[in-house]
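**Student:** coords below, sequence missing:
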């Protein structure tokens, strides 16, 4: 099941940091659990199981609602507004 936020996403985005969480890397950190990519702008950020929780922070600051797992073999998406997998 999808949500209206998915329908508003661009057709594709390029990940801004294929090597890891862009925010952690900018701070000289490499301590994240899993990665997410913003489907609005391509920002790669760490998940809520990571110490800094940059993916959630990206949503709260930028308002971009849908992230996709950036882990190999995973393609699920999460909508922060609807608080569910879409």
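**Tutor:** Structure received. These figures come from a predicted structure and were not determined experimentally.
**Student:** contacts, neighbours, all on C-alpha from now
**Tutor:** Will do.
**Student:** what segments of the protein are strands?
**Tutor:** With DSSP state E as the criterion, the chain has strands at 35-38, 44-46, 66-69, 77-79, 84-85.
**Student:** out of those, which is the most enclosed?
**Tutor:** With neighbours taken as mean count of other Cα atoms under 10 Å, the strands of the chain reach their highest mean count in strand 44-46, at a mean of 30.
**Student:** packing partners for it?
**Tutor:** helix 22-26, strand 35-38, helix 54-62 (3 or more Cα pairs under 8 Å, 6 or more residues apart in numbering; DSSP states H and E).
**Student:** which of those sits most buried?
**Tutor:** With a mean of 26, the top stretch among the helices and strands packed on strand 44-46 by mean neighbour count (mean count of other Cα under 10 Å) is strand 35-38.
**Student:** let's bring in a second model and compare:
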């Protein structure tokens, strides 16, 4: 992971998670490994260790740059564009 500075922090909005699990996996009855929250719109998607990688798919579909882990005990954020941990 890069130590590069993120230039997209202005995209962070006060959001509320849309669901308590991955939105797409819940809709299809699938499972996930870890959850990520889009800090632009509140979308909840599964991580890249999950087979469906819905958080990254959400980024590619919307260009919303920053996600946050919503796993217990984790407090990191990731900018897809700058490939930076915040």
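**Tutor:** Sure, I can see it. Keep in mind it's a predicted model, so treat the numbers as computed, not measured.
**Student:** coming back round to it: just put the helices and strands packed on strand 44-46 of structure 1 in TSV and tack on distance to residue 6 of structure 1.
**Tutor:** Formatted as TSV, these follow (distance: least, Cα to Cα, whole Å):
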stretch	distance to residue 6 of structure 1
helix 22-26	23
strand 35-38	11
helix 54-62	14
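**Student:** what's the closest of those to residue 86 of structure 1?
**Tutor:** Of all those, it is strand 35-38 that lies closest to residue 86 of structure 1, at 13.6 Å by Cα to Cα.
**Student:** mean deviation, the closest one versus structure 2?
**Tutor:** Here strand 35-38 of structure 1, set against structure 2 after superposition, deviates by a mean of 0.3 Å using mean Cα distance after the TM-score superposition for structure 1.
**Student:** tell me how far residue 25 of structure 2 lies from residue 53 of structure 2.
**Tutor:** 10 Å (Cα to Cα, to the nearest Å).
**Student:** thinking again about what came up before, CSV please, covering the strands of structure 1 and showing distance to residue 2 of structure 1.
**Tutor:** Formatted as CSV, these follow (distance: least, Cα to Cα, whole Å):
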stretch, distance to residue 2 of structure 1
strand 35-38, 16
strand 44-46, 22
strand 66-69, 11
strand 77-79, 9
strand 84-85, 8
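**Student:** do you know which of those lies nearest residue 16 of structure 1?
**Tutor:** Of all these, it is strand 44-46 that lies closest to residue 16 of structure 1, at 6.2 Å by Cα to Cα.
**Student:** what's the mean distance for that closest one versus structure 2?
**Tutor:** Strand 44-46 of structure 1 differs from its equivalent in structure 2 by a mean of 0.3 Å after superposition (mean Cα distance after the TM-score superposition for structure 1).
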